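Colleague: What follows is a protein structure lacking sequence information:
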């Protein structure tokens, strides 16, 4: 009888179908790249988030000028216009239009129409020995400002 039970046990083990190998674990999801937050009370300085260095320079750039000093940081179609008297700046949403050699962003903010035009060209800020590769004009209400531009670093 013991021999019969042992034989049946061996037959059952031999007839069991092989089990497929376990599915491999999926790779972990990459962590999202997040731009560092701008400290409260400070305007963005046109810096790119890590890993974004190769983004089209006319998506993230700054336009600026002297006499009077002014600065416009641009990310896509959002402008942040600042001056020495208003370093926090004013954020404005505009509409982008591609130009043959640059970009134009139009809109209105607080009842004032604005247009920022940045085109390729050699520009000097007039105060340093620096030469820039973009020429800019910024009209905001009755202000008409001229200056240079550069891709965000």
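Modeller: Structure's in. What do you need? This structure is a prediction, so every number in the text was calculated from the model and none was measured.
Colleague: From here on, just use CA atoms for contacts and neighbour counts.
Modeller: OK.
Colleague: Would you map the helices across the chain?
Modeller: 2-15 (DSSP state H).
Colleague: Now do the strands in it.
Modeller: Using DSSP state E, the strands of the chain run over residues 60-65, 70-75, 78-83, 86-93, 95-99, 102-109, 112-124, 131-140, 143-151.
Colleague: Second structure for comparison follows:
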């Protein structure tokens, strides 16, 4: 397990689990609102390398094997520990959770303001996220 995967918070993992299970448990915590609906969210991950950009309810997912990217429409929902998106990407279910907390990609000197967890088909991926309003810190081109 990498340092990056250890930094995914329990609320973020719970957000994905509830998204996948359709849980409707009532919470008294305030709903996560650190990322506005109109913001573009960029997701980055390593081991394996992947990238996602969510803009206006559409995900563009890129990998080294698919540099042009594949698009998918997503449904956004806010939880108590972060945000979630669900949809279908190239015939596989995709669930994305983004939550607060400092995050390092382990490959650069960048620090990101959000953690990201992705469930794509039967694969679990961890990474970091940022928006224009909440950018990463560190070098522009690591």
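Modeller: It's in. Model, not experiment: these values are computed from the prediction.
Colleague: Trace residue 95 of structure 1 over to structure 2, please.
Modeller: Using TM-score structural alignment, the partner of residue 95 of structure 1 in structure 2 is residue 75.
Colleague: possible to save the strands of structure 1 as JSON lines with distance to residue 10 of structure 1 and mean neighbour count?
Modeller: JSON lines is the format used below for the strands of structure 1 (distance: least, Cα to Cα, whole Å; neighbours: other Cα atoms under 10 Å):
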{"stretch": "strand 60-65", "distance to residue 10 of structure 1": "73", "mean neighbour count": "24"}
{"stretch": "strand 70-75", "distance to residue 10 of structure 1": "73", "mean neighbour count": "24"}
{"stretch": "strand 78-83", "distance to residue 10 of structure 1": "76", "mean neighbour count": "21"}
{"stretch": "strand 86-93", "distance to residue 10 of structure 1": "78", "mean neighbour count": "16"}
{"stretch": "strand 95-99", "distance to residue 10 of structure 1": "77", "mean neighbour count": "13"}
{"stretch": "strand 102-109", "distance to residue 10 of structure 1": "80", "mean neighbour count": "18"}
{"stretch": "strand 112-124", "distance to residue 10 of structure 1": "83", "mean neighbour count": "18"}
{"stretch": "strand 131-140", "distance to residue 10 of structure 1": "83", "mean neighbour count": "19"}
{"stretch": "strand 143-151", "distance to residue 10 of structure 1": "76", "mean neighbour count": "20"}
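Colleague: With distance to residue 2 of structure 1 added, can I get those in a markdown table?
Modeller: What follows is the strands of structure 1, written out as a markdown table (distance: least, Cα to Cα, whole Å):
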| stretch | distance to residue 2 of structure 1 |
| --- | --- |
| strand 60-65 | 83 |
| strand 70-75 | 83 |
| strand 78-83 | 86 |
| strand 86-93 | 88 |
| strand 95-99 | 88 |
| strand 102-109 | 91 |
| strand 112-124 | 94 |
| strand 131-140 | 94 |
| strand 143-151 | 86 |
